[in-house]
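Asks: how would this look folded up:
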Amino acid sequence: MDTLVVALTAGCLEVTSIEATRVNDLSPYGPTVMRTQGVGLSEEEFRAGVEDGSVDGHIGFPESAKMISDAVGLGIDRIEQKREPIVSTVRREAEHITIEPGMVAGCKQTLLGYRGDEVVLTLVHPQQVLPELEGQGTGDYITIHGAPEVSMQINPEYAGGKATQAIAVNVVPRIVQASPGLKNMLDIPMTSALMGASAYARRV
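Replies: Got it, this is the predicted structure:
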């Protein structure tokens, strides 16, 4: 919800605002992720968890917003975030949890990035266990308003767990070549899959 967004703006002459939504399935994840997303709680417990910080949803939204703003020049000077419970109407069974109707199945997290009074960035991340049981498909959706308009969809979702593992490995040659210091994805050349030792050798 940041690096790909930035990459898609490369063909734009102007960007006025950006919207990115990621709908994903939490069922492959373990108890720690379920807990931070509020899965299995009542709606009241979820809202109390948001208040006390035990339900924190997706970590990194403010950092993604700053990265996009810095890269594109959106000039974001204020952000607002909210976390809302996704309450199940059906029974859902995953490896680490069973959710009964009326229980929280996930968290819909929204970030609005403002430049003055204008919303120039919207990030929406509804994560839940087995969304297809409620007729909801997964996917990644990015809309860039400007010249030209850009609209991208990936269906189903870009598999988060596997992608995180892959990026951690594939970025190693770029990190080895980088100068010392804290980096984000804007600071290193574009990363791609390492397909065998020969690909690694060419890149180092």
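
Asks: okay, CA-based contacts and neighbour counts for the rest of this
Replies: Fine.

Asks: of all the residues in stretch 5-25, which ones are buried?
Replies: Residues of stretch 5-25 classed as buried: 5-6, 9, 15, 17-25 (neighbour count, 16 or more other CA atoms under 10 Å).

Asks: so which of those sit within helices?
Replies: Of the buried residues of stretch 5-25, the ones assigned to helices by DSSP state H are Val5, Val6.

Asks: got the buried residues of stretch 5-25 as a markdown table, with distance to Ala65 columns?
Replies: Listed next are these as a markdown table, based on distance: CA to CA, whole Å:
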| residue | distance to Ala65 |
| --- | --- |
| Val5 | 10 |
| Val6 | 11 |
| Thr9 | 15 |
| Val15 | 15 |
| Ser17 | 12 |
| Ile18 | 10 |
| Glu19 | 11 |
| Ala20 | 11 |
| Thr21 | 13 |
| Arg22 | 14 |
| Val23 | 18 |
| Asn24 | 19 |
| Asp25 | 23 |
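
Asks: I have a second one here; can you model it like the first so I can compare?
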Amino acid sequence: MPYTISRPLRVIQWTTGNIGRRSLHAIIARPDLELVGVYAHGADKVGIDAAELAGWPEPTGIAATNDIGALLATKPDACCYNPLWPSIDELELLLESGVNVCTSAAWITGAKQTSADRARIQMACERGQSSIFGSGAHPGMTNTVAMVLSGACERVDEIRITESVDCSTYESAATQTAMGFSQDPDTPGLAENVQAESEVFAESAAMMADAIGADLDRITFDVTFTAATGDTDLGFMTIPEGTVAGVHGYHRGWVGDRNVVSVGFNWTMGNHVEPPKPLEHGHVIQVFGVPNMRTVLHCLPPKDWAEPGFMGLGMIYTAMPVTNAVPAVVAAEPGIVTLADLPPITGRFAG
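Replies: Got it, this is the predicted structure:
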């Protein structure tokens, strides 16, 4: 391996929502990681043992807190940072304190941030001699697989990744509405809003282009909204007839008039919709060139899966590319590091 660990790495978990609690569970389980703190976003979680928040069977003795100073006082090597959106203030504080950050919070290269905010992060890394790394399922794991597949090609013409799924099991009305679902498809500015909400996909497209040696001229976005043919009640939100029930879009990178990288989604919600392309219920990863390469990633339950539904699996799939990267990120050179910079990230054998 390109790095060695002489002691368990000290890690704090930042938030314990859908993704964060899966990360927390994995940190507790790994002998090469030592949980030293948990940041609680909500006051109702302050004082609760990490085991209860993560669904771990035995108490850890680590209580969640909203005291950032107390967390930094534990001298962590790394932080698994899992809010929905990144806070530049929080990231700057962690990084300048010498804490390496591994995050699922809409971060791949930081390019969607303002130039001033991205500069703040870079300078914080320099001051703290720390690194920040972003990943997840998509973008994240899908980009890794695409770049690996490209290694089988003599010539790469285009990399295209499509998340082709029914999103109905992701019970976050705010997130789904922000992505256009349940809104009038003719709402002014809807496409621009979806573009902004999904800008991290553009970051991943640019990262892959750089990895294959393509100097992009521009990145564009296109999207098609499909209206529901009937009402759907999903419990946590409704999709009325005539509102958006399908979103099919891509962030595309171009060299001249050639589309070199495309990262996007073919999403539906509810049963009353016919998307422009049939769902493949997974991540479709294609590399066009010599030869053409294609695979579909499916996230499937193990035989002993006891949770109802599959939302938990998706959260694990999103959390683990970040949590499992902790040792590599701690060993990395200071600064903003990406999937293209790190050695392959692997899981751990449960011996």
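
Asks: circling back to that earlier point, what two of the buried residues of stretch 5-25 of structure 1 are the furthest from one another?
Replies: The largest separation in the buried residues of stretch 5-25 of structure 1, counting by CA to CA, is between Val15 and Asp25 at 30.4 Å.

Asks: stretch 236-255 of structure 2: end-to-end distance?
Replies: The first and final residues of stretch 236-255 of structure 2 sit 42 Å from each other (CA to CA, to the nearest Å).

Asks: hang on, the earlier thing: ok, the buried residues of stretch 5-25 of structure 1 vs Gly181 of structure 1, which is closest?
Replies: Nearest to Gly181 of structure 1 among these is Val6, at 22.0 Å by CA to CA.

Asks: contacts only, for Val296 of structure 2.
Replies: By CA atoms under 8 Å, 6 or more residues apart in numbering, Val296 of structure 2 lies in contact with Glu280, Gly282, His283, Val284, Ile285.

Asks: let me fix that: Thr295 of structure 2
Replies: Shown in contact with Thr295 of structure 2 (CA under 8 Å, 6+ apart): Val284, Ile285, Gln286.

Asks: keep only the contacts of Val296 of structure 2 that stay in contact in structure 1.
Replies: For the contacts of Val296 of structure 2, the contacts that are reproduced in structure 1, applying both residues aligned by TM-score structural alignment, their matches' CA atoms under 8 Å, are Gly282, His283, Val284, Ile285.

Asks: could you find the closest non-adjacent residue to the aligned residue in structure 2 for Val90 of structure 1?
Replies: In structure 2, Val90 of structure 1 lines up with Gly230, judged by TM-score structural alignment. Leaving aside its chain neighbours, Gly230 of structure 2 sits nearest to Glu241 (4.3 Å; criterion: CA to CA, 6 or more residues apart in numbering).

Asks: which position in structure 2 aligns with Gly75 of structure 1?
Replies: That one, Gly75 of structure 1, aligns with Asp215 by TM-score structural alignment.

Asks: which parts of the stretch 201-350 of structure 2 are strands?
Replies: For the stretch 201-350 of structure 2, applying DSSP state E, counting those that start in this stretch gives strands covering 218-227, 232-233, 238-239, 244-255, 258-268, 282-290, 293-297, 335-337.

Asks: and the third one, how far from the chain's centre?
Replies: So the one you mean is strand 238-239 of structure 2. In terms of CA atoms, centre = their mean, to the nearest Å, the centre of strand 238-239 of structure 2 is found 25 Å from the chain centre.

Asks: equivalent analysis for the longest one, please.
Replies: Using CA atoms, centre = their mean, the distance from the centre of strand 244-255 of structure 2 to the centre of the chain it belongs to is 18 Å.

Asks: what do you get for the last one?
Replies: With CA atoms, centre = their mean as the basis, the distance from the averaged C-alpha position of strand 335-337 of structure 2 to the chain average is 16 Å.

Asks: relative to structure 1, and after superposing, what's the average distance for that strand?
Replies: Strand 335-337 of structure 2 differs from its equivalent in structure 1 by a mean of 1.1 Å after superposition (mean CA distance after the TM-score superposition for structure 1).

Asks: which residues of structure 1 does that strand align to?
Replies: Residues 181-183 of structure 1 are matched to strand 335-337 of structure 2 when aligned by TM-score structural alignment.

Asks: check which residues of that stretch are buried.
Replies: Using 16+ other CA under 10 Å as the burial criterion, none of the residues of stretch 181-183 of structure 1 qualify.
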